[in-house]
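A.B. asks: Structure for the following, please:
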Amino acid sequence: MEGRMTSGTFSKPAARRDGPAAFSPLYRQIRDLLVQALDQGEWKPGESIPSEIDLAARFQVSQGTVRKAIDELAAEHILIRRQGKGTFVATHQEALVRFRFLRLVSQGGELVPGHSEILACRKVRASAEMARELGLHPGDGLVYIRRLLSFKGKPTVVDDIYLPASLFKGLNLQILKENEGPLYWLFEARFGVSMVRADEKIRAVAACTEIGQLLGVESGHPVLRVDRVSYTYGDRAVELRYGHYVTEEYYYRNALI
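C.D. replies: This next block holds a predicted model:
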């Protein structure tokens, strides 16, 4: 009979001093151990992970328990199953993952290819708000990026992006301008930081003069403000993003599950 998993071995559930023993389903423990291995770089984005049989032997559990853990990670787009080939670590090179973070769609519901232009990249210091969102200390170093996204030749999104400088050492304007893929793919391929989920807050605001000029609208024009915190494995915040969107021709689509 399968027991409680602790770092790949079994142990009895730990008794809590303030009440009954804490309990986590075994497949969730296996899921967490797989995420821990991903976080430690055991399997890189795009690489295959061991088979369910091999993982079951490694963790001393049934193949069904491993399958349920992998199913959950696949549902979260952390892993990707490929029929007849195995299970792979998700990468932002794949459209399934890449477009999960692009929420703008045309009025007909189609994703529209966009053009990304990097306008600025420099080192800044974290404000109190930024530090709180990223789990840092006020004054810690950040890499600031400003990006303009255009769709069908029309400026549509201005992104102001803040990244912990300690995780993105060497990131500069030249690297960003030479990058031909998605930003998140650059982050995972060059800096080993995988964005696996994000929380967003959305509200309507009036465009300031600077944002209006970049988006080709008048100051005071209504735009959608999207504040995003992106997380890597282990729910560690690694990106803070403030986006301003012109949405006359687009919807910001989200799925509620």
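A.B. asks: can we go C-alpha only for contacts and neighbour counts from here?
C.D. replies: Will do.
A.B. asks: tell me what the helix or strand where residue 30 lies is packed against?
C.D. replies: For residue 30, the element it lies in under DSSP states H and E is helix 26-39. Under the contact definition 3 or more Cα pairs under 8 Å, 6 or more residues apart in numbering; DSSP states H and E, helix 26-39 sits against strand 4-6, helix 63-75.
A.B. asks: Could you rerun that using 10 Å?
C.D. replies: Here helix 26-39 touches strand 4-6, helix 52-59, helix 63-75, going by 3 or more Cα pairs under 10 Å, 6 or more residues apart in numbering; DSSP states H and E.
A.B. asks: what sits up against the last one?
C.D. replies: By that I understand helix 63-75. With contacts defined as Cα atoms under 10 Å, 6 or more residues apart in numbering, helix 63-75 is touched by 2, 25-35, 51-57, 59-60, 76-81, 87-90.
A.B. asks: Report the buried residues of it.
C.D. replies: 63, 65-71, 73-74 (16 or more other Cα atoms under 10 Å).
A.B. asks: Present the residues you listed as CSV; the columns should include distance to residue 150.
C.D. replies: Converted to CSV, the buried residues of helix 63-75 look like this (distance: Cα to Cα, whole Å):
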residue, distance to residue 150
63, 47
65, 45
66, 43
67, 41
68, 41
69, 39
70, 37
71, 36
73, 33
74, 31
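A.B. asks: Looking at those, spot the one nearest residue 234.
C.D. replies: Among these, residue 73 lies closest to residue 234 (Cα to Cα), at 12.6 Å.
A.B. asks: can you tell me how far the closest one sits from residue 247?
C.D. replies: Between residue 73 and residue 247 the computed distance is 33 Å (Cα to Cα, to the nearest Å).
A.B. asks: run this one through as well so I can compare:
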Amino acid sequence: MVSSPASSTTDPVSDGPAFSPLYQQIKTLITRSLQAGEWRPGELIPSEVELAARYKVSQGTVRKAIDALADENLVVRRQGKGTFVATHSEQKIQFRFLRLMSDDGETGNVTRRVIDCRRLRAPADVSRALELKAGDPVVEVRRVMHFRGVPVVLDDIWLPGNLFKGLTGERLAEYRGPMYGMFETEFGVRMIRAEEQLRAVAADATASELLQVAQGAPLLSVERLSRTYDDKPVELRRGLYNTEAHYYRNELS
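C.D. replies: Just a heads-up that it's a prediction; the model follows:
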């Protein structure tokens, strides 16, 4: 439970910048409660009236803060029910980071096959990306994603070992929901935002075999760094996408 803001409604976050808009300060306080686990993924958060009383601000200010949280997919509004902590198990959220679409515009039936899951010392480039110390343990997961039965994505996923103790290939294979949903519910790690780098590459021997394409075939390389609260990096994902019958879709605003 985070402390209530100061009695002044002009600066409820004592350690925040004085020039920050009031609703942004309330958004920060609510985010801290989410980070602390006061409200778990999928749970109902207090009403706007209750939050306004808690933080000693107007209901309109709270509403604006929640709108900002909803825009970032941290909470989900449900008509007539209230506002809930967003979860990667929800259909709207679970494919938020998956931007690959088939040429007919549908994601289609997506299945996953785990090829390998092992613990090792982080390679230098991985430790830098995940802001780990040299030699810290990481978990490496390799998997293939099939769209309508066709292998389309080859993922190499790197995770901090201290956050994902006990993660095994068997657990990944048995879990029926999205991987980020498993990270959230079983390890308490929620992916909040991600940044990506895209480039064109040629399929090597491994990609050729696993994606069932000719060696040297064009693939889209997507490197994603996913972050949790406080902008902490918690996943490095390097994917190879076969875009022969798919395209990468993004919305710019």
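A.B. asks: got the buried residues for the helix holding residue 30 of the first structure?
C.D. replies: If you call a residue buried by 16+ other Cα under 10 Å, then helix 26-39 of the first structure has these buried ones: 26-35, 38-39.
A.B. asks: In the second structure, point out the residues matching that helix.
C.D. replies: Matched against the second structure by TM-score structural alignment, helix 26-39 of the first structure falls on residues 22-35.
A.B. asks: Which parts of the first structure are strands?
C.D. replies: All strands of the first structure, identified by DSSP state E, fall at 4-6, 9-11, 79-82, 86-89, 104-106, 114-125, 141-151, 154-164, 197-206, 222-232, 236-245, 250-252.
A.B. asks: Would you reformat the ones you listed as CSV and include distance to residue 180 of the first structure and mean neighbour count?
C.D. replies: Shown next, in CSV, are the strands of the first structure (distance: least, Cα to Cα, whole Å; neighbours: other Cα atoms under 10 Å):
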stretch, distance to residue 180 of the first structure, mean neighbour count
strand 4-6, 42, 19
strand 9-11, 44, 12
strand 79-82, 23, 18
strand 86-89, 21, 18
strand 104-106, 20, 18
strand 114-125, 9, 16
strand 141-151, 14, 20
strand 154-164, 17, 22
strand 197-206, 22, 13
strand 222-232, 21, 20
strand 236-245, 20, 21
strand 250-252, 24, 17
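A.B. asks: For residue 97 of the first structure, find the nearest of those strands.
C.D. replies: Of the strands of the first structure, nearest to residue 97 of the first structure by Cα to Cα is strand 79-82, at 9.3 Å.
A.B. asks: Quick check, central residue of the second structure?
C.D. replies: For the second structure, the residue nearest the mean C-alpha position is residue 191 (2.7 Å; Cα atoms, centre = their mean).
A.B. asks: quick one on the thing from earlier: so for residue 47 of the first structure, which of the strands of the first structure sits nearest?
C.D. replies: Closest of the strands of the first structure to residue 47 of the first structure is strand 86-89, at 5.4 Å (criterion: Cα to Cα).
A.B. asks: For that closest one, grab the matching residue range in the second structure.
C.D. replies: Alignment of strand 86-89 of the first structure against the second structure: residues 82-85, by TM-score structural alignment.
A.B. asks: ok, and what's touching the matching stretch?
C.D. replies: 34, 39-48, 66, 69-70, 73-78.
A.B. asks: hmm, 8 Å instead?
C.D. replies: For stretch 82-85 of the second structure, contacts defined as Cα atoms under 8 Å, 6 or more residues apart in numbering pick out 34, 39-47, 74-78.
A.B. asks: Check these against residue 116 of the second structure and report the nearest one.
C.D. replies: The closest of those, once distances to residue 116 of the second structure are taken by Cα to Cα, is residue 41, at 28.4 Å.
A.B. asks: Could you report the distance from that closest one to residue 88 of the second structure?
C.D. replies: The spacing between residue 41 of the second structure and residue 88 of the second structure, counted by Cα to Cα, is 8 Å.
A.B. asks: do the same with residue 103 of the second structure
C.D. replies: Counting by Cα to Cα, the gap from residue 103 of the second structure to residue 88 of the second structure is 25 Å.
A.B. asks: between those two, which one's more packed in?
C.D. replies: The residue with more neighbours, out of residue 103 of the second structure and residue 88, is residue 88; 25 against 13, by other Cα atoms under 10 Å.
A.B. asks: how about the more buried one, what does it touch?
C.D. replies: Contacts of residue 88 of the second structure by Cα under 8 Å, 6+ apart are 94, 178, 180-181, 184.
A.B. asks: make it 6 Å
C.D. replies: 94, 180-181 (Cα atoms under 6 Å, 6 or more residues apart in numbering).
A.B. asks: Export those residues as TSV, with columns for distance to residue 226 of the second structure and neighbour count.
C.D. replies: Below are the contacts of residue 88 of the second structure laid out as TSV (distance: Cα to Cα, whole Å; neighbours: other Cα atoms under 10 Å):
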residue	distance to residue 226 of the second structure	neighbour count
94	14	17
180	11	19
181	14	23
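A.B. asks: tell me which of those residues is nearest to residue 146 of the second structure?
C.D. replies: Nearest member of the contacts of residue 88 of the second structure to residue 146 of the second structure, counting by Cα to Cα, is residue 94, at 16.2 Å.
A.B. asks: how close does the match of helix 26-39 of the first structure sit to the first structure?
C.D. replies: Once fitted to the first structure, stretch 22-35 of the second structure is off its aligned match by 0.9 Å on average (mean Cα distance after the TM-score superposition for the first structure).
A.B. asks: Point out the ones among the contacts of residue 88 of the second structure that are inside helices.
C.D. replies: 94, 180-181 (DSSP state H).
A.B. asks: ok, those residues vs residue 119 of the second structure, which is closest?
C.D. replies: Using Cα to Cα, residue 180 comes nearest to residue 119 of the second structure of these, at 18.8 Å.
A.B. asks: Map the closest one across to the first structure for me.
C.D. replies: Taking TM-score structural alignment, the alignment pairs residue 180 of the second structure with residue 184 from the first structure.
A.B. asks: ok, for its match, nearest residue in space, not its chain neighbours?
C.D. replies: residue 92 (6.2 Å; Cα to Cα, 6 or more residues apart in numbering).
A.B. asks: Sweet, I'm off.
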